[in-house]
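Novice: Provided below for reference: sequence and predicted model.
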Amino acid sequence: MEKKLNDLIDKALSRRKFLAGAGTATASALIVGCSSSSPAPTPTPTPTPTPLDVPDNDILNFALNLEYLEAEFYLYAATGHGLSTADALTGAGTTIVPPNIAAVPWANSTYAQYANEIAQDELNHVRLIQSAITANSGTPVPRPALDLTFFAPLAVAAGITTTPTFNPFDGTNDFLIGAFVFEDVGVTAYSGAAPLLTNNNILSAAAGIQAVEAYHAAEIRTLIVGTSIATNDQTYIAIANKVSALRGMLGGGNETALSVSSIVAADPTNAIAFHRTTDQVLHIVYGAAGGAGLGKGGFFPNGLNGKISVTAS
């Protein structure tokens, strides 16, 4: 059996509590667990601090960093090559990949078709967000330095392997686990970011991207379950759930277990996608649990580019 990994999903938030990744004190206190005594009653209640505003372009650049990561992963899996110089933009960082990387040796042509389609989708997302930032009088950040070998230590942390040998490019099932990591991250990150966007055109585009990420997530979940059913072997479901447990530890949120009876990652009460704050997403992609001031690590060895790049808690 091939060794696997996986990462990410949710946590409820409101528009006014999303700014943990942008540095709000309220979110920091909630996540870190900082406690303070309730203030003594006073004739005039202390006013609630006004949350910091996060410009749309800062949110878009945060999303762009994640799309760069997804695009690189899928392009390498599908073609053995990453983003072009033009798509990575001037000043782009390098991408660390496993030795002798090549396109995944697919079990059949159907899997190759899936990978190629998702790779093109993620590349189109990169281009769309870059264009949206430019149209909104901003400057899209270039691709940051990325590390696609970080799956290996994550697999050890999740209890999937005992040595850092997992490689999502080794085979079809390895690829599915790697993809499972990123697609659930994308869905929950867009769910969390959408309420902060003020430009309706940008919000509409973000909602459309999230919908595609959700299609991808369901596709990957279905393929993992389908493999388990076809082989009467739930090894890969168990591996995916180990990854869910790890990302829940790193980034909080309510994880939805992958099973043959349900592949939809949704709040069981309201049937809506879970949300993650920027802070929670940063902890997952940096591969580190709670702690303020974390600005790099994991898939982003030098950190994300842009203003939302350091954890608040």
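Specialist: Perfect, I can see it now.
Novice: every contact and neighbour count from this point should use C-alpha atoms.
Specialist: OK.
Novice: residues touching G171, list them.
Specialist: Residues touching G171, when contacts are defined by Cα atoms under 8 Å, 6 or more residues apart in numbering, comprise 2, 104-107.
Novice: ok but P168 is inside a strand, no?
Specialist: No - when classified by DSSP: H, G, I helix; E, B strand; the rest coil, P168 is found to be coil rather than part of a strand.
Novice: I'd say it and F180 touch.
Specialist: No - distance between P168 and F180: 10.7 Å, which falls outside the contact criterion (Cα atoms under 8 Å).
Novice: buried among the contacts of G171? Need that as a selection in ChimeraX.
Specialist: When burial is assessed using 16 or more other Cα atoms under 10 Å, the buried subset of the contacts of G171 is captured in ChimeraX by this command:
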select :104,105,106
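Novice: which among the contacts of G171 gets closest to S204?
Specialist: Minimum separation from S204 among the contacts of G171 (Cα to Cα) is found for V104, which lies at 34.0 Å.
Novice: tell me the SS of that closest one?
Specialist: For V104, the assignment made with three-state DSSP gives coil.
Novice: for G248, same thing?
Specialist: In three-state terms, and counting by three-state DSSP, G248 is helix.
Novice: ok, it to Q280 distance?
Specialist: Using Cα to Cα, to the nearest Å, one obtains 9 Å as the distance from G248 to Q280.
Novice: do A155 as well
Specialist: Using Cα to Cα, which is the criterion applied here, A155 is 19 Å from Q280.
Novice: cool, A218 as well?
Specialist: Using Cα to Cα, we find A218 at a distance of 22 Å from Q280.
Novice: neighbour count winner among the two?
Specialist: The residue with the greater number of neighbours, taking A218 and Q280 and applying other Cα atoms under 10 Å, is Q280; the counts read 31 against 18.
Novice: look up the closest residue to the more buried one, ignoring the ones flanking it.
Specialist: What sits nearest to Q280 in space, not counting adjacent residues and going by Cα to Cα, 6 or more residues apart in numbering, is G251, at 4.4 Å.
Novice: wait, doesn't the one you found sit right on Y286?
Specialist: No - taking contacts as Cα under 8 Å, G251 lies outside contact range of Y286: 10.1 Å.
Novice: of the two, who's got more company?
Specialist: The residue with the greater number of neighbours, taking G251 and Y286 and applying other Cα under 10 Å, is G251; the counts read 28 against 24.
Novice: who does the lengthiest helix in the chain touch, helix- and strand-wise?
Specialist: Once the chain is assigned using DSSP state H, the helix that runs over the most residues is helix 200-231. Contacts of helix 200-231 with other secondary structure elements, assessed using 3 or more Cα pairs under 8 Å, 6 or more residues apart in numbering; DSSP states H and E, are made with helix 109-135, helix 172-193, helix 235-251.
Novice: check it against this one:
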Amino acid sequence: MSEPRSSLVIDSPEDLWRSSTRRSFLRLLGVGGTIALAPTLFAACSGDDNNPVQPNGGGAQLDLSTDIGIFNYAYALEQLEAAFYSTVVGAANFATLFTDTNERELLTDIRNHEVVHREFLKAALGSSAIPALALNTTTVAALTADRATILKNAQSFEDLGVAAYNGAGKQLKDARNLLVAGKIVSVEARHAAAIRDARDTTGRAFAGDDVVIGGLDVKMEPAAVLARVTALNLVTTPISVAKQQTDAATADQPAPVAS
């Protein structure tokens, strides 16, 4: 019998979204394997000259004027989403809160996607990655208290993620990086639609006026997104912006706060 693979090479953005790749990705995470990205997949994220500045106190500063900084910003958000869904799916009462098999499968699939996003960005950034973020466990418990609360907060997280990628994408300087970001945000948008469907009692939530206005999806600048995250009191690791994006900010189409 051949030995199980201990490494995985991802050659293209399309590889990342194949179910077989995701399964291999998650398996390797569980056994301490290594994940390698082809040099042409993720540009401008291999040197040490653009390491994020780590302020005193163990926080992280983001340089939003570089592609590395933009993807560290995305990495921070993916850490939060992965932690949220991992808490939900890993809870002892998961099957009690979600008696519908389809809902459990949906949340488990989204958890797997978010973990892949997080670990993909971490691997791509290498030594330039910001540290793992520490979370407020009291806030996490409140956000995952029951089915209705979980789905409401899942919708808010997904809408915020879509708005964040849409707002930061214009700052990316390398077309290859923009392609990767576009692949990720398309998955986040599917998550947002699926969560809306799970909460929907009217049949109108998929393209509701709160998220699709004038045929355009939500979009928020990084400062507005980070302010929303700060207001949640979810992260105990200080996150600050050392350098703003080079392009002028444009008007936000804010992600709605789910009700």
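Specialist: Sure thing, it's come through. Not measured: the values here are computed from a predicted model.
Novice: which parts of the longest helix of structure 1 are buried?
Specialist: By 16+ other Cα under 10 Å, the buried positions in helix 200-231 of structure 1 come out as 202-203, 205-207, 209-214, 216-225, 227-228.
Novice: possible to save the helices and strands packed on helix 200-231 of structure 1 as TSV with distance to D58 of structure 1?
Specialist: Output for those, formatted as TSV (distance: least, Cα to Cα, whole Å):
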stretch	distance to D58 of structure 1
helix 109-135	9
helix 172-193	11
helix 235-251	21
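Novice: which one of those helices is the most hemmed in?
Specialist: Across these, averaging neighbours per residue (mean count of other Cα atoms under 10 Å) puts helix 172-193 on top, at a mean of 25.
Novice: structure 2: matching residues for that one?
Specialist: Under TM-score structural alignment, the alignment places helix 172-193 of structure 1 onto residues 147-168 of structure 2.
Novice: how far is the matching stretch from where the chain is centred?
Specialist: Taking the mean of its C-alpha atoms, stretch 147-168 of structure 2 sits 10 Å from the chain's own mean (Cα atoms, centre = their mean, to the nearest Å).
Novice: and for stretch 192-205 of structure 2?
Specialist: Computed by Cα atoms, centre = their mean, the separation of stretch 192-205 of structure 2 from the middle of its chain amounts to 20 Å.
Novice: any idea how far apart the tips of it sit?
Specialist: Taking Cα to Cα, the span from the opening residue of stretch 192-205 of structure 2 to its closing residue is 10 Å.
Novice: who's in contact with that stretch?
Specialist: With Cα under 8 Å, 6+ apart as the test, stretch 192-205 of structure 2 has contacts from 103, 106, 151-152, 154-155, 158-159, 206.
Novice: using TSV, lay out these together with distance to Y75 of structure 2.
Specialist: As requested, the contacts of stretch 192-205 of structure 2 are exported to TSV (distance: Cα to Cα, whole Å):
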residue	distance to Y75 of structure 2
E103	26
L106	22
L151	22
K152	23
A154	18
Q155	19
E158	14
D159	16
F206	27
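Novice: closest to N136 of structure 2 among those?
Specialist: For N136 of structure 2, the nearest member of the contacts of stretch 192-205 of structure 2 is A154. The distance, counting by Cα to Cα, is 17.1 Å.
Novice: separation between that closest one and H113 of structure 2?
Specialist: According to Cα to Cα, A154 of structure 2 stands 14 Å off from H113 of structure 2.
Novice: repeat that for K183 of structure 2.
Specialist: The span separating K183 of structure 2 from H113 of structure 2 equals 12 Å under the rule Cα to Cα.
Novice: likewise for Q79 of structure 2?
Specialist: Distance check for Q79 of structure 2 against H113 of structure 2: by Cα to Cα, it reads 12 Å.
Novice: how about A164 of structure 2?
Specialist: Shown here: A164 of structure 2 relative to H113 of structure 2, a distance of 17 Å by Cα to Cα.
Novice: with T101 of structure 2 instead?
Specialist: In this structure, T101 of structure 2 and H113 of structure 2 are separated by 18 Å, where distance is defined by Cα to Cα.
Novice: again with L160 of structure 2
Specialist: Distance, L160 of structure 2 to H113 of structure 2, by Cα to Cα: 16 Å.
Novice: same question for T87 of structure 2.
Specialist: In terms of Cα to Cα, T87 of structure 2 sits 14 Å off from H113 of structure 2.
Novice: what do you get for R22 of structure 2?
Specialist: For R22 of structure 2, the distance to H113 of structure 2 equals 8 Å [Cα to Cα].
Novice: what does D217 of structure 2 give?
Specialist: If you go by Cα to Cα, the gap between D217 of structure 2 and H113 of structure 2 works out to 21 Å.
Novice: same question, D209 of structure 2
Specialist: From D209 of structure 2 across to H113 of structure 2, the span is 27 Å (Cα to Cα).
Novice: equivalent analysis for S86 of structure 2, please.
Specialist: Distance, S86 of structure 2 to H113 of structure 2, by Cα to Cα: 11 Å.
Novice: okay, strands next: where are they in the stretch 1-150 of structure 2?
Specialist: 7-10, 34-37, 60-63 (DSSP state E, counting those that start in this stretch).
Novice: for the ones you listed, give me CSV that also has mean neighbour count.
Specialist: Converted to CSV, the strands of the stretch 1-150 of structure 2 look like this (neighbours: other Cα atoms under 10 Å):
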stretch, mean neighbour count
strand 7-10, 15
strand 34-37, 15
strand 60-63, 24
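Novice: closest to A242 of structure 2 out of the ones you listed?
Specialist: Closest approach to A242 of structure 2 among the strands of the stretch 1-150 of structure 2 is made by strand 60-63 (5.3 Å; Cα to Cα).
Novice: quick one: the closest one to chain centroid distance?
Specialist: Here the centre of mass of C-alpha atoms in strand 60-63 of structure 2, compared against the chain's by Cα atoms, centre = their mean, lies 17 Å away.
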